[in-house]
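1. have a look; sequence and predicted model below, questions after that.
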Amino acid sequence: MDNLTNRRLERLRGQLVAAAMRKQTFMHRDVLLLSQTLDQLIVKAQTDKRKSLDEPKAT
């Protein structure tokens, strides 16, 4: 995972935690939207990593 993606993941995670603490629930719409966005970014990062590992290495 590249540095930019990692920073974005960490920023979103922080926003999610802060929103959940402010709303005092994980069920608030804003918290759920942040959680879904974070989930999508994690899946994309994992998919990209898998693809890069599956590519044949040039020797």
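-> Perfect, I can see it now.
2. rest of the way, CA atoms for contacts and neighbours
-> Fine.
3. what comes up buried for the helix or strand hosting Gln36?
-> Using DSSP states H and E, Gln36 sits in helix 29-54. For helix 29-54, the neighbour count (16 or more other Cα atoms under 10 Å) marks 31-32, 34-35, 38, 41, 45 as buried.
4. buried residues, the strand or helix carrying Leu16. List them.
-> Following DSSP H and E, one finds Leu16 within helix 3-23. Across helix 3-23, burial judged by 16+ other Cα under 10 Å covers 9, 12-13, 15-16, 19-20.
5. adding another structure so you can compare the two:
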Amino acid sequence: MKWRENGQIQAMAVFLRAVEEGGAEDLFALFEFEAKVTDERLIAVLTKLNTGLNRVYSASK
């Protein structure tokens, strides 16, 4: 496996961990075929994702 592929896998792992840590599983529902995406729903999911990313990166320090 090449270095670039390893980096992509690691980035995906960090992203999925942030989704779990922040409780942002609704993020994936936004991409469903007939998903109704509102500003409020999008902001709520992105806020949870931000929380998860903060937790993941603060835990790695």
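-> Nice, thanks for sending it over. Keep in mind that this is a model prediction, so the values were computed, not measured.
6. got a TM-score for the pair?
-> For these two chains in superposition, a TM-score of 0.48 is obtained (TM-score structural alignment, normalised by the length of structure 1); 42 aligned residues with a Cα RMSD of 2.9 Å.
7. looking at the buried residues of helix 29-54 of structure 1, which is nearest Asp54 of structure 1?
-> Ala45 (14.2 Å; Cα to Cα).
8. verify the stated contact: that closest one with Thr5.
-> Yes. Taking Cα atoms under 8 Å as the definition, Ala45 of structure 1 is a contact partner of Thr5 at 7.4 Å.
9. the spatially most central residue of structure 2 and Gln10 of structure 2, how far apart?
-> Residue closest to the mean C-alpha point of structure 2, counted by Cα atoms, centre = their mean, is Val19 at 3.9 Å. Relative to Gln10 of structure 2, Val19 of structure 2 is positioned 14 Å away (Cα to Cα, to the nearest Å).
10. picking that back up, just give me the closest of the buried residues of helix 3-23 of structure 1 to Ser52 of structure 1.
-> Leu9 (19.0 Å).
11. tell me the contacts of that closest one?
-> By Cα atoms under 8 Å, 6 or more residues apart in numbering, Leu9 of structure 1 lies in contact with 38, 41-42.
12. contacts for the one helix or strand Ala44 of structure 2 maps to next, please.
-> Here Ala44 of structure 2, judged by DSSP H and E, is contained in helix 39-59. Identification of contacts with helix 39-59 of structure 2 by Cα under 8 Å, 6+ apart yields 14-15, 17-24, 26-27.
13. how much space separates Gly7 of structure 2 from Asn54 of structure 2?
-> In this view, Gly7 of structure 2 and Asn54 of structure 2 are 20 Å apart by Cα to Cα.
14. which one's more surrounded, these two?
-> Between Gly7 of structure 2 and Asn54, Asn54 has the larger neighbour count (other Cα atoms under 10 Å), namely 14 against 11.
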